[in-house]
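Engineer: Test case, fold it:
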Amino acid sequence: MERTELQWLEHLIACHDKEKPDLERLDKYYEGTQPLSYMAPELQRELEETVRQVVINWPRLVVDAIEERLDVEGFRLAGHAEADEELWRIWQANDLDEQSQQGHLDALTMKRAYVVVGSNEADETTPLVSVESALDMYAEHDPRTRKIAAAVKRWCEGEGKDEVQHATLYLPNVTIWWVKQDGAWVEDPDFPRDEHNMGEVPVEVLANRPRLKYRNGISELADVIPLSDAGCKIATDMMVSAEYHATPRRVAFGFGEEDFVDEHGNKLSAFSRIIGRMWATARSKQEGADVVQFPEADLKNFHATIGQLAQLVASLTGMPPHFLGQSTANPASADAIRSSEARLVKRAERKQRAWGGTWERVMRLVLRVRDGEWSDDARSLETIWRDASTPTVAQAADAAVKKHQAKIVPLRQTREDLGYSQAQIARMEEEDERAAQQVMQRLAAGDVTPLFGSKPDGPPEPAEDEVPPEAASGNAA
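Structural biologist: This is a model prediction of the structure:
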C-alpha cells in the first residue's frame, strides 16, 4: 500500500519511538551512567548514603579501541593514482574529519548513525553533509532494493510550554519540513519543500555489523554489557567489603536496640552500628556487656573474579590482554604485541570495508547534488583509510622502501603506506617537482653534476710536520 507523506512521517516516528529506549540504554553504557545490576534493592537502599556504584567502563574501552583505528584519508576516482582534491575539499568544508569520527563512535555504540546530504544555498559548489545520531533519526529500507525508502529526523526547540517539535521527512524525490501544532503535524511554512527529484533518499546509514535480516546493525556492546554488569557488581561489592575490612565485624553481647543511638538520641541504622569506630556503654562486663571482633576479610576473591571477567571480555571482543590490564612481570616483545592485536586489527579492517562503501555512496550523493546529475566516474569511487594496524615506524618504513625499490608499488603508494596524509603527500610532490626543475635547469646550463655527481677530491695534502721519505733523503744528501 502506497503511503502518503503524512503517513510516512507518522509511521517512521512510531518506529523510532519504539526503538529509542534501547538506544538510550546503549548510550548510558558507553557513558558509564547505567544503573547497578544484580544488587538486592533492600541492600541498595541500606547502603545508599555510604556506597556508590563502581563503574568499570569496559564498553567504552571496547568501542574506543576500534574507533581509534578508523580514519578516512581521502577518496580516489577510478583510473586516478592520487586522491580527488575536490571531494576532499568538500569533506573538509563540512568538518567531516570530526563528524565522521563521531558517526563511527555512535554506530559502534548505538548500532548505527546517519549521514544526510543536502544543497547549500550559500555555496552551490559545496553541498552540505551532516552526520546524525540514531537518537534523532530513523530510516526504513525497501525490502526489494534494500535502499532507504524514507527517513525522518526530529528535534525540539524551546522548553516546557514553549517547546516546539520539528521533523524533516526525506523521500526519494522530495524533502519536507514539518512542525507539530495542536498535537498534529503540519508542513512548516518557514521552510518550503525541496523537490530535488534525485530518485533516491539523500540519507545513508553507517550501520555496525549489519546482517541480511538486521539491516540497521547490531551494537558492538551486545556481548560486553552482561560482563560489564557483572564486573560493576563485583567491584561495588568489593568496596562494600572494604568497609567491613577497614572496620572488622564485631558482635556485642548484653546490648539492646535502645543502646545504639546518636548524640541526639536518634536510633542508628544497622549499617551505622556496624561501621561505628567506638562504642561506649554504662554497663559493665559483670552485667553481661561484651564485644568480640572477628578477623578481617580477604578481598582476593574479588580480584580474581574481576580478572576472569576481563579475560572473557578480551576473548569475546578480540581485545589484546594488556588493554584490559592483563600483563605479566616480563614485558611482551614487539612481535607478541602485534600478534595479540591481530583480531582487533581485522575487526577494524572489516569496519573500513563496510563503512568505506557508505562514505562512497555519500560522496556520490554529494556530486549529484552539486552537478544535478549522477557521475559515472563516481561508480568506482574508493575510500582511502589509514592503516588500522600498529607497526613500528622502522618496520613500516623498511617494508615500504623495499617495495618501492623493487618497483612493486609507486612512490605515492609508498608514502600512503607510511601513513602520510593526502595534504602531506601533495606537498612532497610539489617539492619533488621543484627539485626536478632545478636539475633540468642545471643540465640546460651545461652542469652535468646532477647526472654523474661531483668530481672526486684528490689525495689529501700532507701535514706540515710530515716530511715525505724522498724529501728527507734529499735533505740528508
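Engineer: contacts and neighbour counts: CA atoms only from here.
Structural biologist: Noted.
Engineer: give the contact list for Trp88.
Structural biologist: By CA atoms under 8 Å, 6 or more residues apart in numbering, the residues touching Trp88 are 74-75.
Engineer: what kind of secondary structure is it in?
Structural biologist: helix (DSSP: H, G, I helix; E, B strand; the rest coil).
Engineer: And it, how far from Phe191?
Structural biologist: Using CA to CA, to the nearest Å, Trp88 is found at 30 Å from Phe191.
Engineer: this one as well, want them side by side:
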Amino acid sequence: MAALARPERGSAEWWLAELWQRLKARERGVEQLREYYSGNHPLPMVPEKARAAFQRLLRQSRSNYVGLVVDSTAERIQVDGFRLGDDEVGDEEAWRIWQANRMDAAADLLIAEAVKVGRAFALVAPNPRDPATPIVTAEDATQAIVAYEPGGLFERAAGLKAWTDEWTGDYMSTVYLPDGLYKFRAAKPTAGKPRWERRSVDGEPWPAPNPLGVVPLVEIQNHPDLLGEPHSEIEDVLDVQDRINKTLIDRLMAQEFAAFRQRLLIGYEVPTDDNGQPIEPFQSAVDRLWIVEDENVKVHEFQATDLSPYLKAVEADVQHIAARTRTPAQYLLGQLSNVNGETLKATESGLVAKVRQRCRPLGEGLEDVVRLYLQAAGDDRDLEKIEVIWHNPEFRTEGELVDALVKMSTLGVPLRALWERWGASQTEIRQWEALQAQAAERVMAGDMAALYGPKPGSGDAVAE
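Structural biologist: The predicted model follows:
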C-alpha cells in the first residue's frame, strides 16, 4: 500500500506524525531515568588511557542511592479502593473490575513507573467476551503518549500507542481519537522517519469505532507543574549521584594503590639476575623479617592514605539527596539506633507529607481510568465524584494505631472508616461487615454467645 500523503492538521495521520515525534524526543530521557534507577549509572570519568585497566574498579564505584529514593516513595503509595460520590464505603463494582484486570498488582507498577520517570499510562477498552468487565492494561512510558486540548491540563485530545512487532520488526501504532481508533504500521527504516501505512485487522473497519467517545488512553502523572509536565522524583539529584560515584572511584583507587604503607630503602644496591634484571629483595608478610646487612642503608616509610575524607564526602552528598527528595536519611545511610517512636515519626514526616501530595495528581489519572471502565461497562451512575481510597502512608506501631482508632470511635467516626484507617482492604472490610451482620442476626435470634462468646463450662466452649 502506498505511503500516506501529507496529512491534514487534526487528522489521524497528522496526530500520528506529531505524537510519534514527541514520543521519540521523550524516549531518551525516560531510558536515562530507568538506567539510574536500576543502578546502571554512567561510569565515573578517569583518564582514557587508564579506563581499560580500571574497569573493575569503575563498575564497583556505582552505589545506587536514587533507586532507594524511588522505592521509599512508591512503596507508600498504595490503592485500597474507590469511592463514588458521598458514599462511605468503597464501590464494589469499581473494585471488582479493577481486580478482574489484576490492577491491584499492576497499579504498583504504574505508580512506581510514574515516580521513577514522571509518568505512566493505562488503556481502557470494551471487552467483547464480557461487556460487564472492560479491559484495562498498564502501558509503558516509551510506548504511549497523550496530547491535551490547548489551554487544558486534563481534557485529552489524542493519544498514541506505538511499539515494535516482535515477529516482523515493523513499527505498529494506534492513534486514539474520540471518533475512532486509527491503526498504522511501517517498516522499520534504516534512516529517517518511518513511512506509515494503514493497518487493517480482519473483521474490523478502518478506523475502528470508539464506543467510549473519548480518548481511552490515560496518563498517570507524578508531580506535574502548571504547564502539565510531570516530573520524576530523582531527575534533579542525578548530578549528586554522579558526584557520589566519582568520590567512590577515588576512594577505590586510593584503597587499591595507596591504602597500604609503602617502604623506601636509601643506599641499598638492588640485586640483579643473569640478564641484568632487578630482583625483588624482600617479600612482605606478617611472618617475614627484613634483614639488611649494610649499616649504611636507611629505611623510610610512607603513610597510608586516609580514607575518612572520602567517606565523609559521600555521606554529605547522600544527605543532600535525602534533603532534596525528603527521604529519611536513615533509609539511605542505614544509621538508626535507640530511636523512640516520636523521633522516628518526625524523621519520616517529610516523606509522608510528600507522598500525600503526590497522591492527588496520581489519583486524578486513576480516577479517569475507573470512570472510563465503569462507563464502558454501562454504569449509569454519576461518575464525576470518583475518589481513590489511598492506604495510609504513615507507619505506626499496632499499639499506637489501635489507641488512635479507639479515640476516634468516641468522636462518632463510623466503624468502616476506622477499618480503612487500620489498613484493611475493601475485600477484608466486606468480609468483616458480613460477619458483623451475621452476629447481629444471631443476637436478634436470642443467641447471646454471638455477642459475648460462649459461657465458661458450656458445651460451646472450646477445650484447650
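Engineer: Tyr38 of the first structure: neighbouring residues, count only.
Structural biologist: For Tyr38 of the first structure, the count of nearby residues is 10 (other CA atoms under 10 Å).
Engineer: Determine the three-state secondary structure at it.
Structural biologist: Three-state call for Tyr38 of the first structure (three-state DSSP): coil.
Engineer: ok, now which ones touch it?
Structural biologist: Shown in contact with Tyr38 of the first structure (CA under 8 Å, 6+ apart): 229-230, 233.
Engineer: Among those, which one lies nearest to Phe253 of the first structure?
Structural biologist: Among these, Lys233 lies closest to Phe253 of the first structure (CA to CA), at 33.5 Å.
Engineer: Return the residue of the second structure aligned against that closest one.
Structural biologist: Using TM-score structural alignment, the equivalent of Lys233 of the first structure in the second structure is Lys246.
Engineer: Give me the spatial nearest neighbour of that match, chain neighbours excluded.
Structural biologist: Ranked by CA to CA, 6 or more residues apart in numbering and with sequence neighbours excluded, the top spatial neighbour of Lys246 of the second structure is Pro44, at 5.3 Å.
Engineer: That neighbour pairs with which position in the first structure?
Structural biologist: Using TM-score structural alignment, Pro44 of the second structure sits opposite Ser37 in the first structure.
Engineer: right, and that match touches Ser228 too?
Structural biologist: No: Ser37 of the first structure is not in contact with Ser228 according to CA atoms under 8 Å; the separation is 9.6 Å.
Engineer: Pick out whichever of the two has more residues nearby.
Structural biologist: Neighbours around Ser37 of the first structure and Ser228, counted as other CA under 10 Å, are more numerous at Ser228. The numbers are 23 against 15.
Engineer: looking at it, that one is touching Pro59, isn't it?
Structural biologist: Yes: applying CA under 8 Å as the test, Ser228 of the first structure and Pro59 come out as touching, 7.1 Å apart.
Engineer: Against Val186 of the first structure, how distant is Tyr138 of the first structure?
Structural biologist: With CA to CA as the criterion, Tyr138 of the first structure and Val186 of the first structure are 19 Å apart.
Engineer: who's more crowded, these two?
Structural biologist: Between Tyr138 of the first structure and Val186, counted using other CA under 10 Å, the more crowded position is Tyr138 (26 against 15).
Engineer: Now do the same for the more buried one: its match in the second structure.
Structural biologist: Using TM-score structural alignment, Tyr138 of the first structure sits opposite Ile145 in the second structure.
Engineer: Am I right that that match is in contact with Glu18?
Structural biologist: No: contact criterion CA under 8 Å: Ile145 of the second structure and Glu18 do not qualify, at 10.6 Å.
Engineer: Helices along the stretch 251-400 of the first structure, start to end?
Structural biologist: For the stretch 251-400 of the first structure, the helices defined by DSSP state H, counting those that start in this stretch cover 270-274, 300-317, 334-340, 342-371, 393-405.
Engineer: quick one: which of these is nearest Gly118 of the first structure?
Structural biologist: So among these, helix 342-371 is nearest, using CA to CA, at 7.0 Å.
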